[in-house]
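K.L.:
have a look; sequence and predicted model below, questions after that.
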Amino acid sequence: MLRTATAAALRRVSPAPAGSVHTPHRRGPELQAAWVPLYKRLSKLPPAAPLGCVAAELDRWLCERKPLCGHQLLFYVRKLRNFRQHRRALELMDWMEARGANLLPGDHALRLDLICTVNGLEAAEEYFLSLPDMYKSVKTYSSLLHCYAEHKAEKALELYEKMRTMNIVPNTLVYKNLMSLYLKTGQPEKILQTFEEMRANGVRTDNFTYYMLTESHIMLNGLESTEKFLEDLEKSIPVHWSLYTRLADSYNKVGQFDKAGLTLKKAEEVMDRGEMFAWHNLLSLYASSGNLSEVKRVWSSLRSELKISSNRSYLVMLSALKKLDDFDCMQQVFQEWELTQESYDMRIPNVMIKAYLAKDMTDEAEALRQTAMAQGHSNPLTFYIFTESYLEKSRTEAALEVWRDAGKMVKTPNWAPPPELVKRFLKHFEEAKDVDGMESFCACLEKLECLDTDARDALSRTYVAAGRKNLSSVAHHQIEEDSIETRPG
């Protein structure tokens, strides 16, 4: 029965599925209503869920005898990627390919990029080499160029020269990758050359290429000249808001906050008021310039224009208020989020926890931690925030209590605490000759399966320093491990 349902569904994983809702174009701009339930199921999979959970969810969908559309699944992939769920996106593409979905060169380019992000550059290279020649198009070459630009600049330039010898005509994406590469390698003058080459070859320029051009102009000619450059640009094309925010950011960095404010006004005049990311930029940059009144005004406008504020919006606003030290407003915004949030985002309570701890409001911070743990929402950052804060204030017992809760707070697979943090604890207990504290800490490490030789040695030294002879179970375990390692084979 399952095999029959799967076979029928595979026939529907195609560019134009029969008898099911489908996107009229290769990649539609919106998620079709009939496919929203599946997307929600995939996007709500917890980050700590094991590999294979995406495939299992899709198989369940098939068992429910619901159709699948290749176009819509690829839309899911891009959506997941936009929200940095790269592993989930790659799992979805693996599932599609394993079931014979018809992937085009652009889809292979997307998959190559995901492989590089999830599994590294070497895996991406192997995937590219395994592709049939018919799929080694400008799109897949451009994707590989992007991977090299991120990790190996020299190989990126070598690949570009190879593409030229193969008469692969560069497209906008290739030129954008080149510009990013030149910026990364400190060659801003070559960005202008690349831009001029694009125009000479009739290749379409876009907002990103103009952004890179502005970036290079700032580096080569300074802020005043860049301001004049944007004024001249306004006469020929509609200037994207991001060019103004880039200039405003540079003004902030040199302390010219008045000029930053004027530039942000220009950005607000030309931006799409329905674009959430634009509002977030304004909030962050006004906060960096120390302008609390503008932060509050922009927040009010954002909520008025977009009606519903996302978790990301609350995170940006709370971070802006924290930077400006408006604690009362932070509490108001956080309480509003608690009442209106549709999905829990631990990054938001983490901002409040930092603010509480900075003001020695430990009870309030701990209350948030306990509530989050009870609901299973904590993450590694929550753990780091508390341990670092308690150690800085010499509250070792409180920090140790956080360690005991580490298993409840961190759900990331194969997670291990940072070595430097472990060393700080070991050093403290050893210098204090605190055997009980050291034993308790090592027990936590053992529970997390990261009790290593350094920790065992520190435990032994602490016993010797304290003159203790009665060994705990942890110490006995250490002696047994050492005897096994030194026992003749």
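P.N.:
The structure has been received and is ready for your questions. Numbers count the residues shown, from 1 in each chain.
K.L.:
please count neighbours and contacts with C-alpha atoms only from this point.
P.N.:
OK.
K.L.:
measure the residue nearest the centre of the chain to Glu122 for me?
P.N.:
In the chain, the residue lying closest to the centroid (Cα atoms, centre = their mean) is Arg84, at 5.1 Å. According to Cα to Cα, to the nearest Å, Arg84 and Glu122 sit 21 Å apart.
K.L.:
please enumerate the strands of the stretch 101-250 of the chain.
P.N.:
Using DSSP state E, counting those that start in this stretch, no strands are found in the stretch 101-250 of the chain.
K.L.:
for the stretch 351-489 of the chain, that is, sorry about that
P.N.:
Remark: no strands are assigned in the stretch 351-489 of the chain by DSSP E, counting those that start in this stretch.
K.L.:
let's bring in a second one:
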Amino acid sequence: MAAAPSIFLKLIRTGTNSSLRFLSSSPSSIALKSEVVHDEPSISVPVEEFDGGGGDDLKCRIFRLRLPKRSATNVIEKWINEGNQITIHDLRRISKELRKSHRFKHALELSEWMVSHKEFELSDSDYASRIDLLTKVFGIDAAERYFESLPPNAKTTESYTALLHSYAASKLTSKAEDLYERIKESNLPLSAITYNELMTLYMSVGQVEKVSTVVEELKSQNVSPDIYTFNVWISSCASSLNIDEVRNILDEMSAHEAGPSESWARYVKLVKIYLASGQLVNSEVNSVVESDKGITQREWITYDFLIILHSALGNKVILDQIWKSLRMTNQKMISRNYACVLSAYLMLDCFNEVEEVINQWNTSATTDFDVSMCDRLLKAFQEVGLIEKAEAFRVLVSKKKCDTR
């Protein structure tokens, strides 16, 4: 259940495509972003008619290679020899899906195929992705050799940061610090992502006191901190229960232009701090939620995350009590509150409770049942691979005659 908070955030966000990166284990996914390339070169080898069935595309063929030892390169060559075309955008898209599925060896083969065909112009992100894949498939030494073999114009901020991420993930502090000095000497423009990698490394090896030093250097270089920067910084202070410094950081965050992501990040970190310090874990639920006094929607968000975090800890008894207490408050519940507790019970496979919450929502005199919210909840579970939970939820909602798509 360690990844549950990040899953829950995806489930209960009311936004559409934005995602919160501050709960991920590392910021590498930001550094390895893909880019859309227009007017892409393509390869076409006209031969005999394509003999595949309906829906038989290149991605499907590669994903049917269940064993890593099977060659994705052979699949690509066969695809082309059947008279089909392939673009660098296709390869990037398939590679991204392979990485999501932890099919790193096949993703690396796609990268190698791109490198071997000179008609494809590689981007900075392509080089960075290759470094990450080499680390995962062959180890850090292979990634180092590849990076050092790159021409000077390919040693960009992204490729440097990808190697720094590999060092950080392997907890190679000395190598990471040496590379960081090389990055600074290169005079390349840096973003918060590079600093975040170093901060994450120091957190993982227990050198939390160095995090603030990195933040100070980031500021001295006039680099704007991002939401991940703030949250690693807060975590470093929270780990030593330096709550006064946490409050100072939160004040600094408030001084920035705060969008929805920043607001949610601050709330979840605050709740985590309280949990870590034992102020909520060991308290009686009635002291957390007092049914005889009203609470604001601002406070409701904190309680939503309290539900999430206790669910991640598997504390169903406390979850039951919190939900019962919240329903006795004077504050009107909204769709987000119901979606939050539904997500929590679904993650714990408590389907009887899920049905009860649907009943409560569907019969509420103050809050209309929100079919679109359930649709988003269903889609979110599907997107994170929780297909069985998604189907169980769909069946329960349909049983109550509240259709979902």
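P.N.:
Here it is on my side, so go on. In this text the structure is predicted, and so the values were computed from the model without any measurement.
K.L.:
superposed, what's their TM-score?
P.N.:
Once the chains are laid over each other, their TM-score by TM-score structural alignment, normalised by the length of the second structure reads 0.58; 287 aligned residues with a Cα RMSD of 4.1 Å.
K.L.:
now the residue opposite the residue nearest to the centre of the first structure in the second structure once aligned, what's its secondary structure?
P.N.:
Correspondence of Arg84 of the first structure to the second structure, assessed by TM-score structural alignment: His102. For His102 of the second structure, the assignment made with DSSP: H, G, I helix; E, B strand; the rest coil gives coil.
K.L.:
where's His102 of the second structure relative to Ala380 of the second structure, distance?
P.N.:
With distances taken as Cα to Cα, His102 of the second structure is found 20 Å from Ala380 of the second structure.
K.L.:
same check, this time on Pro260 of the second structure
P.N.:
19 Å.
K.L.:
higher neighbour count, the two?
P.N.:
The neighbour count for Pro260 of the second structure versus Ala380, taken as other Cα atoms under 10 Å, is higher for Ala380 (21 against 12).
K.L.:
now do the helices in the stretch 51-200 of the first structure.
P.N.:
53-63, 70-82, 86-98, 105-119, 121-130, 138-151, 153-165, 172-184, 188-200 (DSSP state H, counting those that start in this stretch).
K.L.:
please identify the deepest-packed of those helices.
P.N.:
Of all these, helix 138-151 has the most neighbours on average by mean count of other Cα atoms under 10 Å, namely a mean of 22.
K.L.:
report the angle between it and helix 121-130.
P.N.:
Counting by axes from the mean of the first three to the mean of the last three Cα atoms, to 10 degrees, helix 138-151 of the first structure lies at 160 degrees to helix 121-130.
K.L.:
so how far is helix 138-151 of the first structure from its chain's centroid?
P.N.:
Distance of helix 138-151 of the first structure from the chain centroid (Cα atoms, centre = their mean, to the nearest Å) equals 20 Å.
K.L.:
who's in contact with it?
P.N.:
Here helix 138-151 of the first structure makes contact (Cα atoms under 8 Å, 6 or more residues apart in numbering) with 105-106, 108-110, 112-113, 116, 121, 124-125, 128, 155-156, 159-160, 163, 168-171, 173-174, 177-178, 180-181.
K.L.:
also stretch 298-315 of the second structure?
P.N.:
Applying Cα under 8 Å, 6+ apart, the contact partners of stretch 298-315 of the second structure are 1-5, 8, 267-268, 271-272, 316, 318-319, 322-323, 337, 340-341, 344-345, 347-348.
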